[in-house]
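**Student:** dropping a prediction and its sequence here:
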Amino acid sequence: MRNLPNAGPGAAEPTIELQRRVMIAATVGTVIEWYDFFMYISVASAISVNFFSGDNPVWANVFALLTFGTGYLVRPFGALVFGRIGDMIGRKQTFLTTILMMGFATVAVGLVPSYASIGLWAPSILILLRMIQGLALGGEYGGAATYIAEHAPQGRRGWLTSWLQTSAPIGFVLSMLSVYLMRASMTPEAFNDWGWRILFISSVLPLAISVWIRLKLQESPLFLKMKNEGTLSKSPISDTLRAWPNLKRVLIAMFAMVVPQSVLLVGAQIYSLVFLTGTAKVDPQIASLLVGAALMLTLPVMIFFGWLSDRYGTKIFILAACVIGTFTYLPLYKALTFYANPALYTAQAVVPVTVAADASECSFQFNPVGTAKFTTGCDIAKNALIRFGAPYSTRSEAKGAVATVFVGARAIPVATAGQAPDVAAFTGKLKLALEEAGYPNRADPGAMNFGMIILVLAALSTVAGMIFGPLASAMTDLFPPQVRYTSVSFSYHVGNGYFGGLLPAIAAAFQIASGDIYAGLYYLMVVSAISFFLGLFWLRSGPAAAKVPSVATAAA
């Protein structure tokens, strides 16, 4: 990294009251921005119905999740654009810009015509709006973390920034609660038709609140000090990415801090909701309440680990979370299935389903826009099982063999040898066989153990919270103030966008392709294991705040 001038001493350290006010204001504004962003995943089922082909509802849902992922993919670009503005012009003005962009895109989603009305234009416009949301959020988190950290003295950064970390879970819970109340007020048909649109359009109210909050904030004292002394970076993007000393910090933050946090947090909070509703077949309203209850239960955990990081550093918590996540997420998800849908858990264990077919007839059935047709016996069998939500395994047979589904020992051929498949007849027989084997159409609320479901979900969030709580402090401490906004934002959003953001879609696709309802978790486990070894060698030990400048002393 080129030599950035020393910011020098002399900036007065903010009072405790000002630190608290800054923390509350920045956190509340960020909660509202996350609320807008997460509203999409909370109504993903309605989005899939309105914006994607109905040829295969399951794959339409996967494509809706991929569209959710695009909001993550563009966040690194937003991080560079708004990080540069934040490091050169100021933190406060950037806050106002990002929240206005987020609000515009959120309201616009509620106004886009459906696939039935304008065809492929509908998902195209939706993707564009999600990208605008992602760009806005790309400049949000790093700015909020930097803003709070630059008002925090040494020994309190972990504590104060950990409150910011609660903004994403709170925003997620608020979005789910809003959806729950809206669903409860109307029929499912009405919600899927127009009710979900009200949620997006009405977000203009929290947008106004957030703008009002941002207008009351003052600029960071450390930024003003650097501006007055002429020590601001003239090229924050170049200083972040082209010079090795800071690029090395970016890579450390990205792969040893953000990536494991991202997959563990998305796996605990977002994918768990997708899994409960899509795989375990829990009613969406019940699933939202369960996930929301678990998240609120574990919010203090994030603050607690942020507080601990001021004393012991973050390395020990990051490594512990990676190890625990690698070995516990799979059994925890199996426990989630057991407590949420015991009939499904028992059926797949006692009466497993197998597709026996010529491997050359089995294709990867990705067809969200409804342009391809799957007519081979294997594809017909898998497509039917996907629609019924039944987990299955695949067995390769001799070339030309008639595809057959085995429900336990019961064989259901797709067609009679030498004849074309009768899809309707086969589907009816398969549905009856699955019902008789105990595979449920939906989870029975009366059989659910709600307390244990919440505890399992809380355990998942606790593991993620070990990293997420102290993350903002660790990242802001790692970078010099002249490029802090850009560096923190870019590191955070690349790690989140390209690893955690795509996790729900990747996991769902793996699950559908393999028939194994837990297949997507292997991606999470591998990433966590790799991050452990990277963190073991790259991360420094001990409290980070003791090694970096406070607001009163900023070193280049």
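**Tutor:** Okay, I see it.

**Student:** please make it C-alpha for all contacts and neighbour counts, starting now.
**Tutor:** OK.

**Student:** please enumerate the helices of the stretch 401-550 of the chain.
**Tutor:** Counting by DSSP state H, counting those that start in this stretch, the stretch 401-550 of the chain has these helices, from start to end: 423-436, 450-478, 484-495, 503-514, 521-538.

**Student:** out of those, which is the most enclosed?
**Tutor:** Comparing the helices of the stretch 401-550 of the chain on average neighbours per residue, with mean count of other CA atoms under 10 Å, the densest one is helix 484-495 at a mean of 30.

**Student:** here comes the other one, which I'd like you to weigh against the first:
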Amino acid sequence: MAVGTTVPIADEAARPMSAGEKKVILASSLGTVFEWYDFYLYGSLAAIIGAQFFSAYPEATRNVFALLAFAAGFLVRPFGALVFGRLGDMVGRKYTFLVTILIMGVSTFVVGLLPSYATMNEYGVGWVAPVALLALRMLQGLALGGEYGGAAVYVAEHAPRGRRGFYTAFIQTTATLGLLLSLMVILFTQIYVNANYAPVVVTAADGTTSTLTPFASWGWRIPFLVSIVLLGISVWIRLQMQESPAFKKMKEEGTGSKAPLSEAFGQWRNAKWALFALLGLVAGQAVVWYTGQFYALFFLQTILKVDQFTANVLIAWSLILGTGGFLFFGSLSDRIGRKPIILGGCVIAALTFFPLFKALTAAANPALYAAQQNTQVVVKADPADCSFQFNPVGTAKFTNTCDIAKALLARSAVNYRTEDAPAGSKAIVNIAGKDFAAGEPTFAKDVSAALTASGYPAATDPGIVKIAIDPKDGLSNFAKVIDIFSAQKLTIIGILTILVLYVTMVYGPIAAALVELFPTRIRYTSMSLPYHIGNGWFGGLLPATAFAMVAQTGDIYFGLWYPIVIALATAVIGAIFVPETKDRDIFTYDDAPAR
């Protein structure tokens, strides 16, 4: 079918997918899966990487720093969108793809080679390790900032009218499939390394020693190093791709933009649609997405004390069961529209996050859930002594007695409330009527004992969901991924799958909706920036922000207010200002479609 040929939407929707269209989708999707795999490795291994590169800080602060380093890759994504979006609109979609995949693949491989803080500190330059890690994360973010918009535009410009939602939904599956691939590689590596190599004894700066599994010590690097193979496959795939027909026709007619950045964002008639896309579509989609996948994984491991292997297996099953929702909702959006599905998903998610995460707690760690209901814990402290434990530059160590008390309780997943104490007084933790003074030599030990006596479970509590593996069994442990047929595990997978379905609902139609808002000449630039501000900033900062909110308030669910408020705001703004776009002709070169 020649570009520009008019075909009735009904006929286009009815015809089968051609071999050429299948090749376009496959080539775009596979390369993007590998790129998301690279990016998600860090998110999946954030706790281990935090221990390797931020070991100079206390555990609670280390977790925040690790999540912030993860978020750093998201923070620079809008800048990547500007740089590569401009290239994509001026030079072409295909060659921009090649540059982004090369930057992503090489920077991910180098993370696997990067010396830890402890290693660099032997030479007196321990700070180099976290700084280098941060730089590599930013390179990954820049590359990903140029990746998504190009893939979405490329597929949409090949798709027949009336089926853009369905075709671009294949691109939407790549983020989840990339996460699933990273989880599977991590699980396989973890099982193999821990079965065949001895634990490693490490000595901290204060002289204390601890024992790490070989995976936590050095095996975590293998999934990063493996990415060099995926990079080779991705480059080969992208070399087989042809340029977008819409872009080629635009170049032949000489109607391309000579200054896509200024045209897209310097002219209000175009810039306003980028703003509406950000606030009325993408921001809510982003927080629902990251809550359903990343924060759910973080919540299981850090708050509910589920071991890494079990948490990864449960999340992986929810992704397997829920991923088909991307194609379902993408196709549905071709029939009923993009807006009702995306905004409806935001509203449904916002209304149900609290009950779903409480149900997740009750199923995954029932003793913790019961203790939170039955044990009253109060922190009595001078308000001036309490900090908001969110420090992106790493200059504070949170050593006030109030901070010490809250950090200990947050690590133990304790729900507590705070009462003001006289100015200058030291913080006191009251557990079931008994006081413990923060800062005392035995404070942590005494509080832990009191919490245990009150019903708070240890990480080894048998009631916590667990898929048991034995390092001596080697790779046969991999068969344990199907050890899910118990009421507890199936309940958790069911809850997680609902969260993933919310993700598919808001994310499945988003690429088509964004492509249709902007003209061909500035489409790559225009759609990339709001997408990456929304997902990079609103979404990428969600885990670190939610964790800090939990530590500040003493409520393990309080961090959910962040995605809830943003999702509801998006639903309101989108309903008022964002037009329905499913029937638009995207082959428009001189101006945006009539609105």
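**Tutor:** Okay, I see it. Quick caveat, the model's predicted, so the values are computed rather than measured.

**Student:** can you give me the TM-score here?
**Tutor:** The TM-score (TM-score structural alignment, normalised by the length of structure 1) is 0.93; 541 aligned residues with a CA RMSD of 2.3 Å.

**Student:** on that earlier part again, dump the helices of the stretch 401-550 of structure 1 into a markdown table; add distance to Asn61 of structure 1 as well.
**Tutor:** Listed next are the helices of the stretch 401-550 of structure 1 as a markdown table, based on distance: least, CA to CA, whole Å:
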| stretch | distance to Asn61 of structure 1 |
| --- | --- |
| helix 423-436 | 21 |
| helix 450-478 | 23 |
| helix 484-495 | 24 |
| helix 503-514 | 9 |
| helix 521-538 | 18 |
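
**Student:** what's the closest of those to Thr277 of structure 1?
**Tutor:** Closest approach to Thr277 of structure 1 among the helices of the stretch 401-550 of structure 1 is made by helix 503-514 (12.1 Å; CA to CA).

**Student:** between helix 521-538 and the closest one, find me the angle.
**Tutor:** Helix 503-514 of structure 1 and helix 521-538 are oriented at 130 degrees to each other (axes from the mean of the first three to the mean of the last three CA atoms, to 10 degrees).

**Student:** which residues does helix 503-514 of structure 1 contact?
**Tutor:** Helix 503-514 of structure 1 is contacted from outside by 62-63, 65-66, 69, 263, 266-267, 270-271, 274, 364-365, 386, 392-394, 516-521, 523-524, using CA atoms under 8 Å, 6 or more residues apart in numbering.

**Student:** mean shift of it relative to structure 2?
**Tutor:** Average distance, helix 503-514 of structure 1 versus aligned residues of structure 2 after superposition (mean CA distance after the TM-score superposition for structure 1): 0.9 Å.

**Student:** for Ile171 of structure 2, which non-adjacent residue is spatially closest?
**Tutor:** Excluding the flanking residues, the one nearest Ile171 of structure 2 by CA to CA, 6 or more residues apart in numbering is Ser29, at 5.4 Å.

**Student:** map the one you found onto structure 1.
**Tutor:** Aligning on TM-score structural alignment places Ser29 of structure 2 opposite Thr27 in structure 1.

**Student:** reduced to three states, what does Leu133 of structure 2 come out as?
**Tutor:** In three-state terms, and counting by DSSP: H, G, I helix; E, B strand; the rest coil, Leu133 of structure 2 is helix.

**Student:** map it onto structure 1.
**Tutor:** Matched across to structure 1, Leu133 of structure 2 falls on Leu126, judged by TM-score structural alignment.

**Student:** surely that match meets Pro113?
**Tutor:** No. With contact defined as CA atoms under 8 Å, Leu126 of structure 1 does not count as touching Pro113 (9.6 Å).

**Student:** who has more neighbours out of those two?
**Tutor:** Higher neighbour count among Leu126 of structure 1 and Pro113: Leu126, with 23 against 17, using other CA atoms under 10 Å.

**Student:** how close does the nearest residue to that one once chain neighbours are set aside get to Phe537 of structure 1?
**Tutor:** Spatial nearest neighbour of Leu126 of structure 1, chain neighbours left out: Val109 (6.5 Å); criterion: CA to CA, 6+ apart. Taking CA to CA, to the nearest Å as the measure, Val109 of structure 1 falls 44 Å from Phe537 of structure 1.

**Student:** hang on, the earlier thing: looking at this, the match of Ser29 of structure 2 is in a helix?
**Tutor:** Yes. Under three-state DSSP, Thr27 of structure 1 sits within a helix.

**Student:** report how many residues lie close to it.
**Tutor:** Neighbour tally, Thr27 of structure 1, other CA under 10 Å: 24.

**Student:** Arg395 of structure 1 -> structure 2?
**Tutor:** Under TM-score structural alignment, Arg395 of structure 1 pairs with Glu419 in structure 2.

**Student:** element containing that match?
**Tutor:** Taking DSSP states H and E as the definition, Glu419 of structure 2 sits inside strand 417-420.

**Student:** quick one: distance of that strand to the chain centre.
**Tutor:** 33 Å (CA atoms, centre = their mean, to the nearest Å).
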